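Student: Quick one, what's the 3D model for this:
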Amino acid sequence: MIDTISPQGRVIAAALHLAAERPWGDVALLDIAQSAGISLAEMRTHFASKGEIVAAFARAIDDAVLAKASTRPVGQSARDTLFEVIMNRFDALTPHRKAMKSIYHSRSADPAFIRSFLSSQSWMLNAAGVSTDGIEGGLKVAGVASVYLSVFTTWLDDDDPGLARTMAALDRRLRRGERTMASIEEITSAMKRMASIFSTSPRTSDNGPSASAPGTVNEAERTAT
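Tutor: Model prediction:
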């Protein structure tokens, strides 16, 4: 999954290795460069921060998850498909659980990582056949991000090879989220209908009916008479 031949891949692998050994906050960029066997100057051509390194790792996980995504089986709900997609993500992350725990507990707020995190949620929804377009799509991304973060903390401490606790937590949160999204969709649909009604209704000027309205005489006609 991680190309350890390329400099970028070696940096990602080195960062994960160091994060598994010590708190992520104690890992410096110089430490990562030395562990990867490259100079700090060379590493800077690929990554500007530790957050960018984590974001690159997240994209590699995205690729692994999307490669396993298939067409949703006939009759399978979006929720069930999303359940499989997210569990595939946890499976891909399992070899790096110690590093993930270290990075998570650092509470890093690097913008590059945050953008990557939200992008990952969007791609997981799309892998489940759920559109993320528009305001409604943005709400769905925010919703699944909340679900994922909640279940992620369970996964970090789930030592069961079958990830039973993680699956139970994910199923519970997705069912709750499905009900919430149904309510949001009803509200947004109502707002769209109202907007459509207002946008197609006749417009009048602030001074009264328009000049072409029945029963009115325009200025040119008054002048002519």
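Student: Every contact and neighbour count from this point should use C-alpha atoms.
Tutor: Noted.
Student: and residue 31, what helix or strand is that in?
Tutor: Element membership of residue 31 [criterion: DSSP states H and E] is helix 29-36.
Student: which outside residues touch that helix?
Tutor: For helix 29-36, contacts defined as Cα atoms under 8 Å, 6 or more residues apart in numbering pick out 7, 10, 11, 13, 14, 15, 18, 39, 40, 43, 49, 50.
Student: So residue 158 belongs to a helix, correct?
Tutor: No: under DSSP: H, G, I helix; E, B strand; the rest coil, residue 158 sits outside any helix and is assigned coil.
Student: I'd guessed it sits against residue 168; true?
Tutor: No: with contacts defined as Cα atoms under 8 Å, residue 158 does not count as touching residue 168, sitting 11.2 Å away.
Student: Looking at these two, which is more packed in?
Tutor: Legend: neighbour count by other Cα atoms under 10 Å for residue 158 and residue 168, higher for residue 158 (15 against 12).
Student: quick one: the more buried one from residue 91, how far?
Tutor: 12 Å (Cα to Cα, to the nearest Å).
Student: Could you do residue 78 as well?
Tutor: Distance, residue 78 to residue 91, by Cα to Cα: 20 Å.
Student: Same question for residue 84.
Tutor: Look at residue 84 and residue 91: by Cα to Cα, they are 10 Å apart.
Student: quick one more, to check against the first:
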Amino acid sequence: MAETDAILDAWVHVITRDGWPQARIDAVARAAACNVDAVAAVAPDRWEALRGLDGRIERMALAEAASDPDESVRNRLFALLMGRFDAMQEHRDLAQQLHAAARSDPALALFVMTLVPPMLRRLGEAAGVDAGGLLGPLRIAALSALYVQVARVWLQDDSADLSTTMKALDSALARAESLANFRPSLPKGLPAIPGSSAGQLPE
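Tutor: Alright, predicted model coming up:
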């Protein structure tokens, strides 16, 4: 695990130093003071390095924000997502560089976006979000849109305690909860829509 972390950190260093297009495995091997084959066993290219780093950040978020079963889904989701943003703090320079590079690199933008829904499905389920059934994918899609919106705020948040990010996340979750709880009134005599309350965030 220590070697894996060291190699992922070396990838972060090289990408941040040399730029996304120029990051190469030989430079990572030099930065990590190991052989190229050792780097390849962990992350043979920059794409796999991002995937590995994303997984490490996710595990840190889950470890730092242990879910309290007595808390509401919204509060548990808030804790888990803020735990992820906290874990991402040390890689802010990398995130800002990738955000800038993705504007002219559609492959990078697409790759990063493919990482978001599976990650949020796992964090959402850890918080108690029902990601199964017909409505599950819609919930994860909505959560993904919410996360991307707040991530943009985080990229610009210079506050020491991430208070701006916390406020944006709290507001976004409040809006999502409001939409989930909204049920339009039906004309008298019509049956209730099956599962129409399934999107509700339980307390």
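Student: Give me the TM-score for these two chains.
Tutor: Once superposed, the chains reach a TM-score of 0.77 (TM-score structural alignment, normalised by the length of the second structure), with 184 aligned residues with a Cα RMSD of 2.7 Å.
Student: sorry, back to before: start and end residues in the second structure for the helix holding residue 31 of the first structure, please.
Tutor: Using TM-score structural alignment, helix 29-36 of the first structure corresponds to residues 25-32 of the second structure.
Student: for that stretch, which positions count as buried?
Tutor: Neighbour counts over stretch 25-32 of the second structure (16 or more other Cα atoms under 10 Å) mark 25, 27, 28, 29, 31, 32 as buried.
Student: Which parts of the second structure are strands?
Tutor: In the second structure, no strands are found when defined by DSSP state E.
Student: okay, and stretch 163-177 of the second structure goes to which residues in the first structure?
Tutor: Aligned by TM-score structural alignment, stretch 163-177 of the second structure falls on residues 164-178 of the first structure.
Student: May I see the buried residues of that stretch?
Tutor: In stretch 164-178 of the first structure, counting by 16+ other Cα under 10 Å, buried: 165, 166, 167, 169, 170, 171, 173, 174, 177, 178.
Student: quick one: that stretch to the second structure mean distance?
Tutor: When the second structure is overlaid, stretch 164-178 of the first structure sits 1.4 Å from its aligned residues on average, using mean Cα distance after the TM-score superposition for the first structure.
Student: Give me the neighbour count for residue 107 of the first structure.
Tutor: Neighbour count of residue 107 of the first structure, defined by other Cα under 10 Å: 10.
Student: Quick check: it vs residue 51 of the first structure, distance?
Tutor: According to Cα to Cα, residue 107 of the first structure stands 11 Å off from residue 51 of the first structure.
Student: How about residue 191 of the first structure?
Tutor: Distance, residue 191 of the first structure to residue 51 of the first structure, by Cα to Cα: 38 Å.
Student: Check residue 58 of the first structure too.
Tutor: Between residue 58 of the first structure and residue 51 of the first structure the computed distance is 10 Å (Cα to Cα).
Student: cool, residue 20 of the first structure as well?
Tutor: 16 Å.
Student: For burial, what's the neighbour tally of residue 73 of the second structure?
Tutor: Applying other Cα under 10 Å, we find 23 residues neighbouring residue 73 of the second structure.
Student: Over to residue 48 of the second structure?
Tutor: Neighbourhood size, residue 48 of the second structure [other Cα under 10 Å]: 15.
Student: which residue lines up with it in the first structure?
Tutor: When the first structure is aligned by TM-score structural alignment, residue 48 of the second structure is paired with residue 52.
Student: how much space between its match and residue 112 of the first structure?
Tutor: 5 Å.
Student: show me the contacts for residue 85 of the first structure.
Tutor: Residues counted as contacts of residue 85 of the first structure (Cα under 8 Å, 6+ apart) are 65, 69, 124, 127, 128.
Student: which of the residues you listed does the second structure keep?
Tutor: Among the contacts of residue 85 of the first structure, the ones still in contact in the second structure (both residues aligned by TM-score structural alignment, their matches' Cα atoms under 8 Å) are 65, 69, 124, 128.
Student: Let me know the closest of those residues to residue 140 of the first structure.
Tutor: For those, the minimum distance to residue 140 of the first structure (Cα to Cα) is 11.0 Å, reached by residue 124.
Student: Assess the claim that that closest one and residue 83 are in contact.
Tutor: No: the criterion here is Cα under 8 Å, and residue 124 of the first structure misses it with residue 83 at 9.8 Å.
Student: Looking at those two, which one has more neighbours?
Tutor: Using other Cα under 10 Å as the criterion, residue 124 of the first structure and residue 83 rank with residue 124 on top: 25 against 18.
Student: Now the match of helix 29-36 of the first structure on the first structure. Mean distance?
Tutor: Mean deviation of stretch 25-32 of the second structure relative to the first structure after superposition (mean Cα distance after the TM-score superposition for the first structure): 2.4 Å.
Student: chain center to stretch 133-151 of the second structure: distance?
Tutor: The chain centroid and the centroid of stretch 133-151 of the second structure are separated by 11 Å, computed with Cα atoms, centre = their mean, to the nearest Å.
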